[in-house]
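Visitor: Here is my input, please return the structure:
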Amino acid sequence: MRTLPRSRPSHYHPTRLLAWGAAAAVLLLAGCTVTRLHTAVELARESEPLQHHVDAAPVRLLIVGDSTAVGTGASSPDKSLAGLLAQAYPGLHIENRGRDGATLAEVPHQLEASDARFDIVLMLAGGNDVIRLRNLDNTPSHLDRIVQLAKARADTVVLMPAGNVGNAPFFFPPLSWWMASRSRELHALVRDAAQRQGVGYVRLFKERADDPFAQHKALNAKDGLHPSDGGYQVWFQELLAQSTLAQRLAPARSTPGS
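Guide: Below you'll find the model as predicted:
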C-alpha cells in the first residue's frame, strides 16, 4: 500500500495558468485584493492530488473535479478530503484526477482518461463555474454528461460541489452577495440533477448565519477561498453523514490481508 501525491509536472500546465488568469481578471475587476489572489494562485500551484494505491483493494474510489478534489488549501495532501478518506479507510484504493481550475465542462475529460472500473465516483466541482461567471444555464447538461460517464465506471456516484462561495472571506459585499446567489443556484441545479439521475448529492451550501465557514475563519485556508485542514474535516464529516459512503466504504476499514 502506498499513499503519495501525484508526481509534480515539470512546469505549471498552460491551461491551468489560463484558467487562473481568467479567474484573476474577474476577481480583480470585482475589487478583491491582489495579496489574496496571489495567495490563492500559489496554493493552487503547490497543491498535489493525493493517490492511495492498495493492491487487491476491497473498494476502489475515483475522485474527479477541481481544486477541492485536489485538496488545495490543506497543509499537506494527507489533510485533504482524499487524504482523510485514505486515513479512515486504509484498504481504500483512491485514484485522484482532480485539477486546479477545472469547471464542470472539463470534468468529463477526467472521467474519460481511462475505462478503469471503480466502486465509487466522487465529484467535487462547481465552485469555478460560480466564481468565473460561467453560464449556469449549461449546468444541467454538464451534470448529465458527468453522471452518465461516472455511472459507466462505478455503481455509486456522489456529487459534492463546494459550499456557499459567497461566505468565503475572500469576497466582500456586494460581490459576496452575488457569489452567494450563484452558489445557491448551482446547488439547486446539482440537487435536481442528482434526483433526476438517481445519484448521491452532498449539500455543503449553507446561508451565512448557519455556515461554519462564515462563523469560524480557521476553517478557511490562508487565501480565504479554499478550505483549510479543519475545513476539509468538516467536508469529510458531511460526506459521510449525507451519503451512503460510510456503509459503502466499510470493507476498506482495514487493509487486505490484515
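
Visitor: CA only for contacts and neighbour counts going forward, please
Guide: Noted.

Visitor: what's the closest non-adjacent residue to residue 155?
Guide: residue 119 (5.9 Å; Cα to Cα, 6 or more residues apart in numbering).

Visitor: scratch that, residue 3 is what I was asking about
Guide: residue 52 (4.3 Å).

Visitor: The one you found contacts residue 60, correct?
Guide: No - using Cα atoms under 8 Å, residue 52 is not in contact with residue 60, being 9.8 Å away.

Visitor: okay, the two: which has more neighbours?
Guide: Each of residue 52 and residue 60 has its neighbours counted (other Cα atoms under 10 Å); residue 52 has more, 26 against 22.

Visitor: And the next helix or strand past the helix or strand harbouring the more buried one?
Guide: According to DSSP states H and E, residue 52 maps onto strand 50-53. Using DSSP H and E, the helix or strand that follows strand 50-53 in sequence is strand 59-65.

Visitor: Show me what whatever helix or strand comes next after that following strand is packed up against.
Guide: Downstream of strand 59-65, the first helix or strand assigned by DSSP H and E is helix 67-70. If you count contacts as 3 or more Cα pairs under 8 Å, 6 or more residues apart in numbering; DSSP states H and E, helix 67-70 packs onto helix 81-88, strand 120-124.

Visitor: Would you mind putting these into JSON lines with mean neighbour count and distance to residue 231 alongside?
Guide: Below are the helices and strands packed on helix 67-70 laid out as JSON lines (neighbours: other Cα atoms under 10 Å; distance: least, Cα to Cα, whole Å):
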{"stretch": "helix 81-88", "mean neighbour count": "22", "distance to residue 231": "9"}
{"stretch": "strand 120-124", "mean neighbour count": "24", "distance to residue 231": "14"}
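
Visitor: As JSON lines, the ones you listed with distance to residue 154 would be great.
Guide: Compiled in JSON lines, the helices and strands packed on helix 67-70 are given as follows (distance: least, Cα to Cα, whole Å):
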{"stretch": "helix 81-88", "distance to residue 154": "17"}
{"stretch": "strand 120-124", "distance to residue 154": "5"}
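
Visitor: another one to check against the first:
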Amino acid sequence: MPLAADQLLRVPLLPVLAAQGLSVRRNARFLPEPSGPREGREGRGPRLRLLIAGDSSAAGVGAGTQSQALSGCLVRELSRHYAVEWRLEATTGHTTLDTIERLQALNGQFDMAVTALGVNDVTRAVSQRVFMERQSRLLALLTGKLGARRVVVTAVPHMNRFPALPQPLAWVLGQQAARLDLGLRDVVESCAQARHLTLDLPDDPALAAPDGYHPSPKAYAVWAAEAARLLRQA
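Guide: Model (predicted):
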C-alpha cells in the first residue's frame, strides 16, 4: 500500500517534529489521575457488571475526581436502569498491548465493557496492521474469557484538534490517529458484540482539560451519555 502524505513528509519534517515534541513535553501540564474509587456498586434493577478499560482518558485525567470522570458519569447514567457493579482498569500511558496484558490477569466476569485506547499507540508509532491485530486480541479477551456481551469501543481521538499540539505535529499525529481509527472500525465491524463510538465534539474550549490534551468533566459527561446509549441497546 502506498504511503500517505504525512508518512512521506515525516522524514523531512523530522527535525521540526522532534523539536515540537520536546517543547510539548517541556511545557505540558501533567495532570494526575483523579482521586476516588475505581470499583463499586450503584443503582437498582437488573444486575449489570461493567468494566471500563484503557488509557489516561479512561482513567479520567482532566477531571478532579472519578465522579466527574468517565467512570463516574457512566455509572450514574446506567444506575438509573440497572444495579451496576463496576470496575475501572486504566492507567496513564497505556497502549492496547499494555491493556491486554493487564486484563489477562483479571479473573472476574463482566456483562459489558467500554474501552478507550489509541493515543499512546499513535505516539509510539504503532502501525495500523499491528494496532488492528492487538485490538482484535483485546476484543477476543473481553468477549471470551471476560464474558462481555457488549463492548463499546471508543474511537481513536482526533489528535489534530488537541489544543496542546502545534502544527505540523498536530497534523502528522492526527493523520496517524485517523488511520488507526479506520482500522479500528474494521475490527469492530467483525465482532458482533462490539460497537464503535465516535465522539464528534465541537471545538469548544470547555470540552478540553487545562492541559489541552485530555477531556474536561463536561466532555466526559457527553462521552458517558453516548456510551450508555450504546450499552443500553444491548
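
Visitor: After superposition, what is the TM-score?
Guide: Remark: TM-score between the superposed chains equals 0.81 [TM-score structural alignment, normalised by the length of structure 2]; 210 aligned residues with a Cα RMSD of 2.3 Å.

Visitor: Between its first and last residues, how far does stretch 93-107 of structure 1 reach?
Guide: End-to-end span of stretch 93-107 of structure 1 (Cα to Cα, to the nearest Å): 20 Å.

Visitor: and if you look at stretch 194-204 of structure 1?
Guide: Per Cα to Cα, the first residue of stretch 194-204 of structure 1 is 14 Å away from its last.

Visitor: try stretch 27-39 of structure 1
Guide: Stretch 27-39 of structure 1: ends 13 Å apart by Cα to Cα.

Visitor: hey, where'd the strands end up in structure 1?
Guide: Per DSSP state E, structure 1 carries strands over the ranges 2-5, 50-53, 59-65, 92-96, 120-124, 156-159, 200-201.

Visitor: out of those, nearest to residue 17 of structure 1?
Guide: Nearest to residue 17 of structure 1, of all those, is strand 59-65, at 16.7 Å by Cα to Cα.

Visitor: Residue 61 of structure 1 against residue 117, yeah?
Guide: No - checked against Cα under 8 Å, the pair residue 61 of structure 1 and residue 117 is beyond contact range at 9.3 Å.

Visitor: quick one, which of those two is more surrounded?
Guide: The neighbour comparison of residue 61 of structure 1 against residue 117 (other Cα under 10 Å) goes to residue 61, with 24 against 15.

Visitor: about what we covered before: and the strand holding residue 52 of structure 1, how far from structure 2 on average?
Guide: Averaged over the aligned pairs, strand 50-53 of structure 1 sits 3.0 Å from structure 2 after superposition, using mean Cα distance after the TM-score superposition for structure 1.

Visitor: Touching, the residue nearest to residue 155 of structure 1 and residue 156? I think so.
Guide: Yes - counting by Cα under 8 Å, residue 156 is a contact partner of residue 119 of structure 1 at 6.3 Å.

Visitor: who touches residue 76 of structure 2 in this structure?
Guide: Counting by Cα atoms under 8 Å, 6 or more residues apart in numbering, residue 76 of structure 2 touches residue 42.

Visitor: Residue in structure 1 paired with it?
Guide: Using TM-score structural alignment as the criterion, residue 76 of structure 2 maps onto residue 87 of structure 1.

Visitor: shared neighbours, residue 52 and residue 60 of structure 1?
Guide: In contact with both residue 52 of structure 1 and residue 60: 92, 93, 94, 95, using Cα under 8 Å, 6+ apart.

Visitor: Can you give me the neighbour number for the last one?
Guide: Just to be clear, that refers to residue 95 of structure 1. The burial count for residue 95 of structure 1: 20, using other Cα under 10 Å.

Visitor: Identify the residue of structure 2 aligned to it.
Guide: By TM-score structural alignment, residue 95 of structure 1 lines up with residue 87.

Visitor: List the contacts of the residue lying closest to that match once chain neighbours are set aside.
Guide: Spatial nearest neighbour of residue 87 of structure 2, chain neighbours left out: residue 39 (4.2 Å); criterion: Cα to Cα, 6+ apart. Residue 39 of structure 2 sits next to 85, 86, 87, 88 when contact means Cα under 8 Å, 6+ apart.

Visitor: Once you drop chain neighbours, what's closest to residue 22 of structure 1?
Guide: In space, residue 22 of structure 1 is closest to residue 132, 7.2 Å off (Cα to Cα, 6+ apart).

Visitor: which residue lines up with that neighbour in structure 2?
Guide: By TM-score structural alignment, residue 132 of structure 1 lines up with residue 124.

Visitor: now residue 114 of structure 1
Guide: With TM-score structural alignment as the criterion, residue 114 of structure 1 pairs with residue 106.
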